[in-house]
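*Asks:* Only the shape, not the letters, is given here:
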């Protein structure tokens, strides 16, 4: 038996579950969402523990949800439930009373655990003590914290260069832990800091930083309540950011129109039954999307250009009434060149490329024509494409034409995925740090930080396989399941001398490992973090730049857990020893000290300790929100960008596939095996296809198939999927990740951001061939 068979990198089952299908939903939330949330929370944590946590989640003075980064209201928050179904399920995962002790690991080998699917692995429970897998070992075994730190330090200090180690960060990590983490890594001597942003909104950061001067959105939550048009592109809020539905409902009640742009008709974009309102409980649905534009996969660029063409024609017909010429004149450059560039496109041809009828594009343009209070939202459906950066720049072009920035009810809204992924970047978790940031570290701490750029996620995986890395350290997350080209990533992981994961629960990244492996168990957001007898607070940054406190309320399931900040500080002491110039003990014992030094290093954190304790927290500075653009390369103006349409040429037997989440998951964490909004139950290994494609391809509903990608001349295969007919454009398909990440080529990335192109994978579909 091969090592890969004994220790599989990804699910490749030869048996399917009992799949059942129902009609897709046309609305989201309602009583079913409440029931699903309660079943998970009470089932995992019990009534008393579960309800205690739910009552404090996302409340002022409580703890921040570890799920998505949608902001909490600045004003009054719900007295009933300031959380959504998926937030409750995320809480259930960490508040569970099930725990993994040394006895569990003694009874379960790594090879046996790796044969489980991701759902089964995640449901085992919380890791209760540090564990160590020795070289050649088959089972993790208990290890003391001191010995774990010693072993990690020995491996790090034995490296020929600090650049032979990479330090990953997940979006769950608090601001305080993230800052100390980057401080340790840089004093150690490397900028190899891949993070989860590399795989999601890196395209956003790259595009917006260049053209508006800040790599973040420009709106506040309150802007959704009083706006004219909300355009949602490549995002499924009903599943990925359910609390956004409440904001959309408020906007609708105040007269806003909503344009949805997505290859699939998603329940959360069509209707909302608010479970906190009587009419929602009674089953009365608020219609959300006034216009639903079902684009082809990656047809967004063509759609936006077509809308711009129609708006420009209206501006020519009625000069000065459609475009904001004052903003264009005073705040932008390149307008004339942009118009010349736009002239080469034809609306009819753009409509074909977008996959949207011209009449619907005209309807969208008409909705935007006489409005300037426009909010444009987007997520992975835009960012994870080769042209992701350019598509976002085209969104900015449209925004500037309409003057939809720097005013209430208008602006750019990239909707971040994980709860503190934006805060990680603010805390300098970045493989390409700015010189002024490094200069500040040198000024405050007195050491010379490394200046060369480090590895991002894709570069890290390549460096593993090329023998350039020896140690991989992960602060949270499930690196293997989250990353592209799963088997290639697994090959790289197995080449490591040491892999280390700071984790709350077991995941596949613990089971595909280096010669040695260590798991360091840490506290969850909902856990009380007690230091010197006092419950500590940490802080996070949401999608709209609000810094707010998070303070756990539950007793941890084990006395042998350490908070992330202390883990970093203890590791730094063990690794750097007397050569360190940082007082690690001071920061490990008092998070206020961490915040005091953050205030000195990072702009916008004045009076950090005082302001973070104020109910609701505080906003970070955002010049673009005020209509000021700190774009030094463009004289503090926003450049109109000249972008080109992507070209997609398909062979006769080839399809475009986009990876999607089910409603029962968050990122790589699988809560259950149902996707009730799309009508899929008790199975995840499905591929959604247009009925015409099923017939043309010689398939039928329910056929078992294997999916293949041949990018770069290498065969990648995801085995045993079931064909499900669905309302999706022809030659377009969709399937869930992480099961399909094995198909995402490591060298298919977004230009400039290096983000894996997980939302557009070219595949061939063949009848399933059982493996011996």
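*Replies:* That came through, no problem. Remember, it's a predicted structure, so these values are computed and weren't measured experimentally.

*Asks:* Please count neighbours and contacts with C-alpha atoms only from this point.
*Replies:* Fine.

*Asks:* Number of residues surrounding residue 598?
*Replies:* Using other CA atoms under 10 Å, residue 598 has 20 neighbouring residues.

*Asks:* Show me which positions of the helix or strand harbouring it end up buried.
*Replies:* In this structure, residue 598 is located in helix 591-601 according to DSSP states H and E. Within helix 591-601, the residues that qualify as buried by neighbour count (16 or more other CA atoms under 10 Å) are 591-592, 594-601.

*Asks:* got those as CSV, with distance to residue 552 columns?
*Replies:* Shown next, in CSV, are those (distance: CA to CA, whole Å):
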residue, distance to residue 552
591, 14
592, 16
594, 18
595, 18
596, 21
597, 23
598, 22
599, 23
600, 27
601, 27
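
*Asks:* And here is the other one:
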């Protein structure tokens, strides 16, 4: 099929990185704050005396260079350190109803918030409010709740350890363990699945392990966009001959080839380094099946070796000394037919066996995975199957081997470490009681989905958000928006305006805070905060820019003042802790022994690593052993039995970080100036009588757990793309409206953003709101004329002022 020309859609022939990355950085700097000022800031990103990048959680090398930032890190810095300001005068000029029709990009692109603001329903405007009055209002509203469990305390993963620790202390002293946070929406299958299997909820590898492995498996992640600094690590491994095996439904340029902007030879000559030695495009949701096929291959090789008098392929010394449960996994593998595996994975048996043999022939293997593994109905099972594969060959707890979950937010792992969890460990609660002299609540609290359900049903009436954009990030757009509007109190601690702020409650407050790039001065002087990366390294971060406004407070200060206004308790020294953050770190050390010597150890330019028991082959499981965990069958969604069914995954663009939209280009996928597209295999288009460039509708296939019937997203442009047959992809969060709140991994509660069975058809133009309408509805989302579908509320472009760069 010859492709018609489609506006904003075209091929991209270059590598990841290279001159394209440098040009994108220059555009971001110019648009936000000017090249000279920003260039000075970029030299301080991820440096020992500088600040931690507010982007991804990829670790810093022990010996830093002058440039430890990537393209998307530069975008994140420029987005926060912008010279643009959102002032009280701006709010006086625009009603909330008007702002609702702006795109998410336009809202944040207005710049940094400068004053605390309160929503005035009579005028439909945000109006200035003093800090004292803001805290008085928050305290009064929280104290008026009949039950502390009617309050939800949401946390973004960009909050520092110090802010997060005070936040969880405030909420638990208030009387609740309701801690919905961004982990619930991304890596909760890791937090649930890994402790059951290896006794810790974190990855086991360090950055140094990538220098010693001979194979890296990249499963369900896209480093070119979501953690670009990883590309330098993969490039180094590829250049020394390590095998890099990619399992991903889409062809992603960052996993194919990379030109390092710091390599003068590659930049001058136009050369690049190939990354993947093998690239397998499995079907979306086919992870369990493919991993079982690999394990069946390893098992067959082992049996063949034993039958010929060899030592076998399994690491029996490790298995006998450190594990349990292998027999059950072997029984399940033997019971799983190759035909099931091939059908569910979409990969031929010979290709699966080839990858299985590569794994079996490698001495030290690292398995990296992202949300392409976790955001499924089978997310926890996916994680545990990766563990099963690694345990078979002893690839856990030794040099060059282990598991590597790729976290998103820069401190999402640290927030969980210091107590942001709705399922609090008993020993942590005991330590809080010992250190602070009160008995914290013991019952489990709400995660993200159960929090939205409680808000929807009127069982929760207050929401405090320490950063983030919760209702936009969540699944089931209409339910989340309606739930927000039912609240008595909504508080947003933010650096910029976002759509959550426009979902007003009876009392809604925006509290502007310092960013990671800004100087934080308290009573004892300039302060540092600390963060934990995805490999358990904890290090200090100190901004240096003057604050965007003299009216900003730090996150720890805001949390402390909310606590003081709410709690009738003089025993907790909130003012003293905020005066000197080293005192907060002392409290963290007192509650969590693994932080022993916290203040001294962060003086090391590279920080320190928290002890990881599984990395030392100490298994904190009930039996004191790592566990093989069987999951029956290939876990294929029965809705995909239909011949016309496709499975949709939501994905991020290259001009995006979670719900933050920096611009409308997705360079590596050839998309320019738009987001209203769906990526489809050319054969799947032909089978439906469609072609590249057609306007199409997506309709979900109803399941037994879906609530509210089928859902529709209309008027997307079909883009023929190199994606596995049977799989399609659309942008997050625009496609969140297709995921029912009830469609999630039942073990972890993570929404199945990447497991959406859908039908694809030529657009009928019968939706009241479509993808090209470029607008959200201020009130309820209207159903279409059948009354059984939900239309999207997400705009594609900026409508009101200017043109995005």
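*Replies:* On my side now, so go ahead. Because the structure is predicted, anything quoted here is derived from the model rather than measured.

*Asks:* returning to that earlier point: what's the most distant pair in the buried residues of helix 591-601 of the first structure?
*Replies:* Spatially, the most separated pair among these is 591 and 601, at 15.4 Å (CA to CA).

*Asks:* returning to what we had before: now do the next helix or strand after the helix holding residue 598 of the first structure: which range of the second structure does it align onto?
*Replies:* Next in sequence after helix 591-601 of the first structure, counting helices and strands by DSSP H and E, comes helix 608-612. Under TM-score structural alignment, the match for helix 608-612 of the first structure in the second structure covers residues 598-602.

*Asks:* Show me what the matching stretch is in contact with.
*Replies:* For stretch 598-602 of the second structure, contacts defined as CA atoms under 8 Å, 6 or more residues apart in numbering pick out 538-540, 582, 585-586, 589, 607-608.

*Asks:* what's the answer for stretch 36-46 of the second structure, then?
*Replies:* 29, 50-53, 60, 66-69, 74, 77-78, 81.

*Asks:* let's see 10 Å
*Replies:* For stretch 36-46 of the second structure, the external contacting residues (CA atoms under 10 Å, 6 or more residues apart in numbering) are 25-26, 28-30, 32, 35, 50-54, 59-61, 64-70, 73-74, 77-78, 81-83, 517, 539-545, 606.

*Asks:* Mind checking which of the residues you listed are in helices?
*Replies:* Among these, the residues falling in helices (DSSP state H) are 25-26, 28-30, 32, 35, 73-74, 77-78.

*Asks:* of all these, which comes closest to residue 627 of the second structure?
*Replies:* Nearest to residue 627 of the second structure out of those is residue 73 (CA to CA; 37.4 Å).

*Asks:* give the contact list for the closest one.
*Replies:* Contact partners of residue 73 of the second structure, counting by CA under 10 Å, 6+ apart, are 25, 42, 45, 53-56, 79, 226-229, 657.

*Asks:* Which ones among these map onto strands?
*Replies:* residue 657 (DSSP state E).

*Asks:* Redo the contacts of residue 73 of the second structure as JSON lines? Include distance to residue 134 of the second structure and neighbour count.
*Replies:* Below are those laid out as JSON lines (distance: CA to CA, whole Å; neighbours: other CA atoms under 10 Å):
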{"residue": "25", "distance to residue 134 of the second structure": "38", "neighbour count": "21"}
{"residue": "42", "distance to residue 134 of the second structure": "35", "neighbour count": "23"}
{"residue": "45", "distance to residue 134 of the second structure": "33", "neighbour count": "26"}
{"residue": "53", "distance to residue 134 of the second structure": "30", "neighbour count": "27"}
{"residue": "54", "distance to residue 134 of the second structure": "27", "neighbour count": "24"}
{"residue": "55", "distance to residue 134 of the second structure": "30", "neighbour count": "23"}
{"residue": "56", "distance to residue 134 of the second structure": "32", "neighbour count": "26"}
{"residue": "79", "distance to residue 134 of the second structure": "27", "neighbour count": "25"}
{"residue": "226", "distance to residue 134 of the second structure": "36", "neighbour count": "26"}
{"residue": "227", "distance to residue 134 of the second structure": "37", "neighbour count": "21"}
{"residue": "228", "distance to residue 134 of the second structure": "40", "neighbour count": "21"}
{"residue": "229", "distance to residue 134 of the second structure": "40", "neighbour count": "24"}
{"residue": "657", "distance to residue 134 of the second structure": "30", "neighbour count": "20"}
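
*Asks:* Nearest to residue 173 of the second structure, out of the contacts of residue 73 of the second structure: which one, please.
*Replies:* The nearest member of those to residue 173 of the second structure, counting by CA to CA, is residue 54 at 29.1 Å.

*Asks:* give the contact list for the equivalent of that closest one over in the first structure.
*Replies:* Using TM-score structural alignment to pair residues, one finds that residue 54 of the second structure aligns to residue 66 in the first structure. Residue 66 of the first structure is in contact with 57-58, 87-88, 90-91, 94, 171-173, 418-420, 524-526, 540, counting by CA under 10 Å, 6+ apart.

*Asks:* please redo it, this time with the cut-off set to 7 Å
*Replies:* By CA atoms under 7 Å, 6 or more residues apart in numbering, residue 66 of the first structure lies in contact with 90, 172, 419, 525.

*Asks:* Aligned counterpart of the last one in the second structure, please.
*Replies:* Translated: residue 525 of the first structure. That one, residue 525 of the first structure, aligns with residue 516 by TM-score structural alignment.

*Asks:* Around its match, how many other residues sit close by?
*Replies:* As a burial measure, residue 516 of the second structure scores 26 neighbours (other CA under 10 Å).

*Asks:* Now do the contacts for the nearest residue to it once chain neighbours are set aside.
*Replies:* Sequence neighbours aside, residue 543 is the residue nearest to residue 516 of the second structure in space, at 5.8 Å (criterion: CA to CA, 6 or more residues apart in numbering). Applying CA under 7 Å, 6+ apart, we find residue 543 of the second structure in contact with 50-51, 516-519.

*Asks:* which residue in the first structure lines up with residue 543 of the second structure?
*Replies:* For residue 543 of the second structure, the residue aligned by TM-score structural alignment is residue 552.

*Asks:* Residue 274 of the second structure too?
*Replies:* In the first structure, residue 274 of the second structure lines up with residue 287, judged by TM-score structural alignment.
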